[in-house]
Structures are given as structure tokens and as C-alpha cells.
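>>> predicted coordinates and the sequence they were generated for:
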Amino acid sequence: MSDAEAALDVRHVSHSYGPRRALDDVSFTVPQGSFTALLGPNGAGKSTLYSLITRLFNVREGSISVLGHDLNRDPGEALRRLGIVFQARTLDLDLSIRQNLVYHAALHGIPRAEAKQRIGEILKGSDLIDRLGDKARNLSGGQLRRIEIVRAFMHRPRLILLDEPTVGLDIRSRADIVAEVRRLVKEEGVSVLWATHLIDEIDESDRVVVLHHGKVLAEGLVPEIVARESAGSIREAFSRLTGLAGRPVELEMAS
């Protein structure tokens, strides 16, 4: 798959913190229009990889391209095509939901009237459409996360990165958020890289990149990975690839 065909192309990327190797020769692609899950236990290197894709850290070993734009050679064009939802909450709790979204739009040069129209498009049919005047602090954790996802879509990016977006939420809120992102992917025609350690957030139709100890152990559609590992499910395939079966992390993933 060429750079031009991929929403995200990661090639031979490594990164170290002093003597510790956080990523080791990582390569994979996210095809345009796909929902790709970056699956790995805590400490696998997912957040480090996201920090490189968003240029919080410089890429010193290997290359990363977004829709053909290399992050080192053409960072402005690459980042302009990204929407990002970090693990930490980033909404201003003292502003209303509408103000948070309009402010983000302004940072991307979107006029206020166009921003309001865009908010209506994304939230069409959502129960949050009636909460736009509420201060962010009055929403639940799941509702706040859903607004952060809406914000990531405001400037019409072609690739959305979500770093453990459901951490700390209850099962119902997690399911709502996964469903919301899948709906927006279908309606907006964007690509998603969804980092998670929760196997139950993965659908049979998804592409999966298994990351463990900073290395890519498998990449492909769920049925392909399951078949290659002669497993009965993606959970079993993941356990075989990582050797984590029966350990506490597997219990966490099943929670």
C-alpha cells in the first residue's frame, strides 16, 4: 500500500526513553475509510506512538505519513488532516458545550455561523443536541467524551486518532461512544485509529494492529488474525500472540 492510498502509513518507527525502547521497528497502515483498532495492554507503546503521530515527539527513527504527507517534511499539511481525542479530558469545564466547539472551530479558521451549522450536522439525531447551552462541567463523563469526539470531527479531518477514549467509563457509556464513532466514520467517510486494551470494543469487521512491548505482532482484519493464530476468537488470538492468557491484564480486558 502506497502513502497516497493510506490514511496513515507508519514505517520502521522506533522510539526510546533513555535506555528503554518504547517502540521497536513499528510498521503498519490505516487504509482510508477504515476503523482500525490499535490493540495492546497498558504499556504496549500506544500513547508513545500517538505522541509521534501528533508531533508531541519528533520522529527520529523511521517515518510517518498522513494521506501522503510526511510528518517531518510537511508537518502542517499532515496535522491539518488529523482529528485527535487524547486520553486526558481537554474541554474547558467553565464554557458551554457550544462555546467549546465554536472555539475549536475558530482555531481552525471556521467562521462562527459555519461552526454552528457543522455542530448541527454532526449531532443530528443525538440526545446531546439539546445540551449545547449547558456548561461542560454539568455533563457526565461519557457525555464529555462524546463532545470531545464531536470536536475532533469539526474541521472535517480525514483521519481521527482516539487514545483509549473509553477509559474510566461504565459499560453503557463505552458502548455509546464506540457506536457514536462508528456512526460518524460511516457518515463522514473518515478513517479511525482507535487505541484500546479492551477487546470487547473490537468488531469482526475491524482491522486490528496488535502492539506489545513496542512491537507489532499482527496486523489485518479480525478474521485474518484469528485464522493465522488458529484461534476461536480475537481474544484467544491476542492471548496466543502476547502470552497474556490468564494474567491480570486479560481480566481487565474482559471487564
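Looks like it arrived, so ask away.
>>> from now on I want contacts and neighbour counts done on CA atoms only, so please keep to that.
OK.
>>> tell me the helices and strands packed up against the longest helix along the chain.
Determined from DSSP state H, the single longest helix within the chain is helix 171-188. Counting by 3 or more CA pairs under 8 Å, 6 or more residues apart in numbering; DSSP states H and E, the packing neighbours recorded for helix 171-188 are helix 141-153.
>>> packing partners of the helix it packs on?
Packed next to helix 141-153, using 3+ CA pairs under 8 Å, 6+ apart, are strand 82-85, helix 97-107, helix 112-123, helix 171-188.
>>> picking up where we left off before, which residues sit against the longest helix of the chain?
Contacts with helix 171-188, where a contact means CA atoms under 8 Å, 6 or more residues apart in numbering, come from 33-35, 122, 142, 145-146, 149, 166, 190-192, 201.
>>> next, the buried residues of that helix.
Going by neighbour count (16 or more other CA atoms under 10 Å), the buried part of helix 171-188 is 173-174, 177-178, 180-182, 184-185.
>>> could you dump the helices and strands packed on helix 141-153 to CSV with distance to L71?
Formatted as CSV, those follow (distance: least, CA to CA, whole Å):
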stretch, distance to L71
strand 82-85, 11
helix 97-107, 20
helix 112-123, 27
helix 171-188, 23
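>>> ok, second structure coming up, stack it against the first:
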Amino acid sequence: MQNVKSIDGVSLPAALEVSGLGHHFGRRQVLSDISFSIAPGIFTVLLGLNGAGKTTLFSLISHLYDTRQGTIRVFGHDISRAPGEALRRLGIVFQARTLDLDLSVYQNLSYHASLHGIGHKLALERISSLLAQVDMRERLTDKARSLSGGQMRRIEIVRALLHRPPLLLLDEPTVGLDIQSRAEIVATIRALVARDGISVFWATHLIDEVEDGDNVVVLDKGRVLAQGGVSDVVRSAGSDNIRRAFASLTGFTPSSPEGAGL
């Protein structure tokens, strides 16, 4: 297991460690020998075109699918052997919208808090604090259906953070949002990493959501093609920026239909 050193010198397990992971749908193999690790307090981008296997990988990490080949550990806890310990350290924002549109923002959030055993008073305190951080406190009593796509996404992020997980997974969180909403969501998550030291695993097919200081895992057709810091991935691909490195690694170009997201 890969370890990192904390500020006080204590050795800590990786926030997420995936080793030898594979997955099939019937006879079709969608993930093959996936291995990588994420250090605590890092913004890591899972970069891959549509159909690369990003959502399948997230479904395995979040235990929606059983892991039958390979291992997944969240802060040292095996998702198959100790799913409760692993999952309580995860916050998850799925690609599809998952708010109950007929409930208010508060009702959506308080219900989720109760599932994690958070008492009413503490839940209200956390909901109020987190909504203020994403500039949504004034929408507390509004029905979810009255929110814009970007506002719904911010509420889903708040919901994922209510139980204070040290690792946050986000599967294509900006899909379908306008440019301003996309920028606001990315900025919100990056602020969490900088302010609270949370670990983030952000799946996207959009190159412009990657910054130079990020860690990157490049996934294509169910295989990891490269991983490491952006500069390391760019250098190993013999390119001068992450856009060209990604195109070189995957064989797609911005002008091709498959590479439209580049």
C-alpha cells in the first residue's frame, strides 16, 4: 500500500488505492488491470472520453457493483471486506441528478443526514454551514425542482459532505451545465481541497477542468494509460501540454467526433 507522510510525520494510507481491478458485463470486459493510488488532500482527475469506463470504476469504488477482480481500499479499508468502514469515508456525487424534486432543499439534506445517524441539531448546523459555503443558504426551504442545474449540483455536493468524508468522488459533475456554472462548481471543489484538505477524485472528459498542479489518471477503453502529476504525464507522452498528451495517449484529436470534449 502506498503511504504518504502527514504534517506531523505520521504515516497515513492512501486516500484511495486501486490494485489489479477488472470488471466484466457478461463477456465484455470494461475494465482491465486498473491500478493507481491517490494521496490524501489531493485533487485527482480521472480523465477519459465517454465510454472509457469512468462510471463503471466509480460504481465499483462506491460499492454499487461488487468487486470480483482486484482490490479497492479507502484510507486502508477494503471495500469488499469492510464496506461500512470504507463507505463512511466516501462522499459521492453521481453524474445523474439524484435530488427528490418534490422535497425542499432542507428535506433532501436532512433525510441524507439521518441515514448517516446525524442528529437533528447537528444536521441543521452542518447544513447551514455548508449551504453558506456554496452560497445557497437562502434556498433552504425552496423545492429542489425550482433550482437551476448548477444549483442542484451544489446541493448534491453539500449532501455528499454532510457526514464529513475525507474522500469525495464526483462523476462528470459539470455535464449539462453552462460555462459559468461549470466554473463555479470546479472552484467550489478546489476550495474544499485547499481549505479543508479533503481528497477529491473528479471524473471528466473535459481537458479544461485539469490544472497544472493536479494529479491525473488517464483512462481509455477500460485501461489506465498514464498517471501522475500533470507535468509527469505530459513529459512521458512527449508533449508540451495535457491536451496534446491526452490526444497522443488515446489516439484521438480535437477534430475527431470522439475527441470533441478535448
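All right, it came through fine. Note that the structure is predicted; figures quoted are calculated from it, not measured.
>>> any idea what the TM-score is?
Scored against TM-score structural alignment, normalised by the length of the first structure, the superposed chains reach a TM-score of 0.96; 253 aligned residues with a CA RMSD of 1.2 Å.
>>> follow-up on the earlier one: distance to R98 of the first structure for the buried residues of helix 171-188 of the first structure - can I get that in CSV?
CSV is the format used below for these (distance: CA to CA, whole Å):
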residue, distance to R98 of the first structure
S173, 21
R174, 23
I177, 19
V178, 22
E180, 19
V181, 20
R182, 23
L184, 19
V185, 22
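>>> between those residues, which sits nearest E224 of the first structure?
Taking CA to CA as the measure, E224 of the first structure lies nearest R182 of the buried residues of helix 171-188 of the first structure, at 21.0 Å.
>>> any idea which element the residue most central in space within the first structure lies in?
What sits nearest the mean C-alpha location of the first structure, by CA atoms, centre = their mean, is L162, with 2.3 Å. Per DSSP states H and E: L162 of the first structure is located in strand 159-163.
>>> next: S47 of the first structure.
Using DSSP H and E, S47 of the first structure sits in helix 46-53.
>>> re the thing from before, residues in the second structure aligned with the longest helix of the first structure?
Counting by TM-score structural alignment, helix 171-188 of the first structure lines up with residues 179-196 of the second structure.
>>> spatially nearest residue to V175 of the second structure, not counting backbone neighbours?
Leaving out its chain neighbours, the residue that sits closest to V175 of the second structure by CA to CA, 6 or more residues apart in numbering is Q95, at 7.4 Å.
>>> and that neighbour, helix, strand or coil?
coil (DSSP: H, G, I helix; E, B strand; the rest coil).
>>> which residue in the first structure lines up with it?
Structural alignment (TM-score structural alignment) places Q95 of the second structure against Q87 in the first structure.
>>> what about that match, distance to I110 of the first structure?
Distance of Q87 of the first structure to I110 of the first structure, computed by CA to CA, to the nearest Å: 25 Å.
>>> quick one on the thing from earlier: contact partners for the match of Q95 of the second structure?
Residues counted as contacts of Q87 of the first structure (CA under 8 Å, 6+ apart) are 162-165, 167.
>>> dump those residues into a markdown table; add distance to R73 of the first structure as well.
Shown next, in a markdown table, are the contacts of Q87 of the first structure (distance: CA to CA, whole Å):
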| residue | distance to R73 of the first structure |
| --- | --- |
| L162 | 24 |
| D163 | 25 |
| E164 | 28 |
| P165 | 29 |
| V167 | 34 |
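>>> one step back: with respect to R247 of the first structure, which of the buried residues of helix 171-188 of the first structure is nearest?
Looking across these and measuring by CA to CA, the closest to R247 of the first structure is R174, at 23.2 Å.
>>> if I look at the closest one, how far off is A44 of the first structure?
Relative to A44 of the first structure, R174 of the first structure is positioned 21 Å away (CA to CA).
>>> also D206 of the first structure?
Taking CA to CA, one finds D206 of the first structure at 20 Å from A44 of the first structure.
>>> give me the more crowded residue out of those two.
The neighbour count for D206 of the first structure versus A44, taken as other CA atoms under 10 Å, is higher for A44 (20 against 15).
>>> what's the match for that one in the second structure?
Under the alignment (TM-score structural alignment), A44 of the first structure maps onto A52 of the second structure.
>>> pretty sure that match sits against V224.
No - counting by CA atoms under 8 Å, A52 of the second structure does not reach V224; the two are 9.6 Å apart.
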